[in-house]
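Fold the stuff below for me.
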Amino acid sequence: VAILGGADDEIQEVAFQYGRNVGMAFQLVDDLLDFVSSSNLMGKPAAADLRLGLATAPVLFACEKFPELNPMIMRRFTEPGDVEKAYRWVMDSEGPRQTRILAETHCAEAIRHISQLQTSPEQRSLVQLTDRVLNRMK
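You can find the predicted model right below:
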């Protein structure tokens, strides 16, 4: 929108950095919800990403405590019991908490960038959007 609207290079960079950071936070929260949200709320079963063979942020963080996850990641959780074991290890690790912290960090960075713009209802709405990204339930 900044480019299409003819904004100067500085505004385009602010918009890019805001969007990049909010997008990263959104994906991290999505990764987190795959582990901590109920299947009824999400509309998909828990650990759906693991079942698809995906090693998301909580899994990668869990590798610090459970390096046994690394071979499972390489084989994309295809052996019997891999998904269940990986899910337990993620939940027994700091992976979910570290993922949440990283999402918060990206939202703070988005706010830092958008705060360079003049205060307006639109700018305030973009700041509020970061809170909605962080606190969404699905």
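
contacts and neighbour counts: CA atoms only from here.
Will do.

Which secondary structure state does the residue nearest to the spatial centre of the chain sit in?
By Cα atoms, centre = their mean, the mean C-alpha position of the chain lies nearest to Leu28, the distance being 0.8 Å. The three-state assignment at Leu28 reads helix, by DSSP: H, G, I helix; E, B strand; the rest coil.

same deal with Ala46?
What three-state DSSP gives for Ala46 is coil.

which residues sit in contact with it?
Residues near Ala46 by Cα atoms under 8 Å, 6 or more residues apart in numbering: 34-39.

and those residues, which are buried?
Buried subset of the contacts of Ala46 (neighbour count, 16 or more other Cα atoms under 10 Å): 34-35, 37, 39.

picking up where we left off before, residues in contact with the residue nearest to the centre of the chain?
Neighbouring residues of Leu28 by Cα under 8 Å, 6+ apart: 57, 99-100, 102-103.

now Gly19, nearest residue through space, not along the chain?
Distances taken as Cα to Cα, 6 or more residues apart in numbering put Ala110 closest to Gly19, at 7.3 Å, once the chain neighbours are dropped.

And the strand or helix carrying that neighbour, what's buried?
Using DSSP states H and E, Ala110 sits within helix 95-114. Going by neighbour count (16+ other Cα under 10 Å), the buried part of helix 95-114 is 95-96, 98-100, 102-104, 106-111, 113-114.

swap in stretch 69-81?
69-70, 72-73, 76-77.

and that stretch, how far apart are its ends?
End-to-end distance for stretch 69-81, by Cα to Cα, to the nearest Å: 12 Å.

gap between that stretch and the chain center?
In terms of Cα atoms, centre = their mean, to the nearest Å, the centre of stretch 69-81 is found 22 Å from the chain centre.

re earlier: and the residue nearest to the centre of the chain, how far from Met72?
Per Cα to Cα, Leu28 is found 21 Å from Met72.

Then Lys85?
Lys85 is 10 Å from Met72, by Cα to Cα.

just Arg20 next, same as before
Arg20 is 30 Å from Met72, by Cα to Cα.

same check, this time on Leu4
Between Leu4 and Met72 the distance is 45 Å, computed by Cα to Cα.

same deal with Gln116?
44 Å.

Arg100 now?
For Arg100, the distance to Met72 (Cα to Cα) stands at 23 Å.

hey, where'd the helices end up in this protein?
In the chain, the helices defined using DSSP state H lie at 9-36, 39-42, 48-51, 57-62, 69-74, 82-91, 95-114, 121-135.

Next, the second sequence, to be compared with the first:
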Amino acid sequence: MKLAEIYMQFQSDITIIEKELESSVKSNNDILQEASIQLLKAGGKRIRPVFVLLAAKFGQYDICALKHIAVPLELIHMGSLVHDDVIDDAELRRGKKTIKSQWNNRIAMYTGDFIFGKAIETTTFFDNPKIHEILANAMLEMCLGEIEQIKDQYNWEQNFRIYLRRIKRKTALLIAVSCELGALAAKADYKTQRNLYRFGYNVGMAFQITDDVLDFIGTEEQLGKPAGGDLRQGNVTLPALYAMHKDPDIFNLIKEMLATKFPENIDLTEILTEVKQSGGIEYSLSISDRYLQKAYDALEQLPDIEEKQYLREIAAYIGKRKF
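Presented below is the predicted three-dimensional model:
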């Protein structure tokens, strides 16, 4: 089954979530309202809400309750993107102007904070303290990931452990929690919750590594921004890390560029080519595949229902996606 077909299976419930998302960001302040709706309409795969719905199929599925988990998780993701764009000074996201470029940094930061607040407000539907504890911890860890990325910006002396810890906090954790909370809200048993968390964590790691690979090999049309954007913003990702550790000449080349903080309009063609030729792409994809295998292993521990195969299909899509 293709990814689009999986989404079609949940189309009515995804529509409910979309309407709830739009309702949740309503504000009496015109700027906050417009900025939030613009971000919402920019789209996205809604991967996190879909993971919530799929995980909930292993318990007592009730969209009226689940929307109060799916919506805050997507809002947290959206709010983090707004803050990311300020930190990275990004003008475009998914080919459209960012909130910080359309308004300014202050509006963007307060919009992100507003969206985070709405996420917390939506979750008050549940009186289970475990749900709130998991969500709060995820937000704290994401903030630590952001701080780490800022600290390591333009740092050419990073290692693989630092990189993996950063992407765990920035990306994998929220996907893991989406699976875990979907199961918890549906009252699935504890073992199922933990295996779904493991699945989501490993899929999330593979998702971010693949994303970092695409930043080197994708086209501007596919990415919605020029290739090499991560490196230009001072973020050294796995393909570049591998190339730098393998070849001293590539290390010196990237170090020199990072030291200058990439002057505007600098041509990254040489660096992109060197990273590709170093084997950095193949190495990164092999690490992504290892995480995907761990995700499949976690799936094997789950009850044999139809949605188990859907989760496998999504994991496979993440491993081979082109944008």
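
coming back round to it: give the aligned equivalent of the residue nearest to the centre of structure 1 in structure 2.
By TM-score structural alignment, Leu28 of structure 1 lines up with Ile209 in structure 2.

Ok, Pro96 of structure 1 next?
Match for Pro96 of structure 1 (TM-score structural alignment): Ile281.

how about that match, what does it touch?
By Cα under 8 Å, 6+ apart, the neighbours of Ile281 of structure 2 are 213, 239, 275.

Mind doing that once more with 10 Å?
Ile281 of structure 2 makes contacts with 210, 212-214, 216-217, 238-240, 242-243, 275, as judged by Cα atoms under 10 Å, 6 or more residues apart in numbering.

Tell me how far the counterpart of Ala108 of structure 1 in structure 2 lies from Leu299 of structure 2.
Superposed on structure 2 with TM-score structural alignment, Ala108 of structure 1 falls opposite Gln293. Using Cα to Cα, Gln293 of structure 2 is found at 10 Å from Leu299 of structure 2.

Can you pull the residues that touch both of those two?
In terms of Cα under 10 Å, 6+ apart, Gln293 of structure 2 and Leu299 are both contacted by the residues Phe199.

now the closest residue to Ile99 of structure 2 other than its chain neighbours: how far from Asp30 of structure 2?
Counting by Cα to Cα, 6+ apart, Ala108 is the residue found nearest to Ile99 of structure 2 once chain neighbours are left out, at 5.6 Å. As judged by Cα to Cα, Ala108 of structure 2 and Asp30 of structure 2 stand 14 Å apart.

Tell me which of those two has more neighbours.
With neighbours defined as other Cα atoms under 10 Å, Ala108 of structure 2 and Asp30 compare such that Ala108 has more, 26 against 10.

looking at it, that one is touching Ala35, isn't it?
Yes - between Ala108 of structure 2 and Ala35 there is a contact at 8.0 Å, judged by Cα atoms under 10 Å.

hey, what's in contact with both of these two?
Contact criterion Cα under 10 Å, 6+ apart; residues shared by Ala108 of structure 2 and Ala35: 82, 98-100, 102.

Quote the end-to-end distance of stretch 29-47 of structure 1.
Using Cα to Cα, the end-to-end distance of stretch 29-47 of structure 1 comes out at 14 Å.

And for stretch 30-50 of structure 1?
Terminal-residue distance, stretch 30-50 of structure 1 (Cα to Cα): 13 Å.

Measure how far that stretch is from the centre of its chain, please.
That offset, for stretch 30-50 of structure 1, works out to 13 Å (Cα atoms, centre = their mean).

Around Ile318 of structure 2, how many other residues sit close by?
Neighbour number of Ile318 of structure 2 under other Cα under 10 Å is 21.

aligned partner of it in structure 1?
Using TM-score structural alignment, Ile318 of structure 2 sits opposite Val133 in structure 1.

distance of Gly218 of structure 2 from Ile314 of structure 2?
Look at Gly218 of structure 2 and Ile314 of structure 2: by Cα to Cα, they are 20 Å apart.

cool, and Tyr242 of structure 2?
27 Å.

repeat for Ser23 of structure 2
28 Å.

Residue most distant from the centroid, structure 2?
In terms of distance from the mean C-alpha position of structure 2, Asp249 ranks first, at 32.1 Å (Cα atoms, centre = their mean).

and that one, what is it in contact with?
Asp249 of structure 2 makes contact with 243, 255, 274 under the criterion Cα under 10 Å, 6+ apart.

Distance to Met205 of structure 2 added to those, as a markdown table?
Listed next are the contacts of Asp249 of structure 2 as a markdown table, based on distance: Cα to Cα, whole Å:
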| residue | distance to Met205 of structure 2 |
| --- | --- |
| Ala243 | 20 |
| Lys255 | 26 |
| Glu274 | 25 |
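
Which one of those residues is nearest to Gln233 of structure 2?
Among these, Lys255 lies closest to Gln233 of structure 2 (Cα to Cα), at 13.5 Å.

which one is the alignment partner in structure 1 of the closest one nearest to, not counting chain neighbours?
The alignment partner of Lys255 of structure 2 in structure 1, by TM-score structural alignment, is Met72. With sequence-adjacent residues excluded and distances taken as Cα to Cα, 6+ apart, Met72 of structure 1 is closest to Asp82, at 6.6 Å.

Just give me the neighbour total for Val213 of structure 2.
The burial count for Val213 of structure 2: 25, using other Cα under 10 Å.

pretty sure it contacts Ser286?
No - Val213 of structure 2 is beyond contact range of Ser286, at 11.2 Å (criterion: Cα under 10 Å).

Give me the common contacts of the two.
Common neighbours of Val213 of structure 2 and Ser286 (Cα under 10 Å, 6+ apart) are Gly280.

What residues in structure 2 pair up with stretch 50-61 of structure 1?
Counting by TM-score structural alignment, stretch 50-61 of structure 1 corresponds to residues 231-242.

Off-centre distance for that stretch?
Mean-position distance between stretch 231-242 of structure 2 and its chain equals 17 Å (Cα atoms, centre = their mean).
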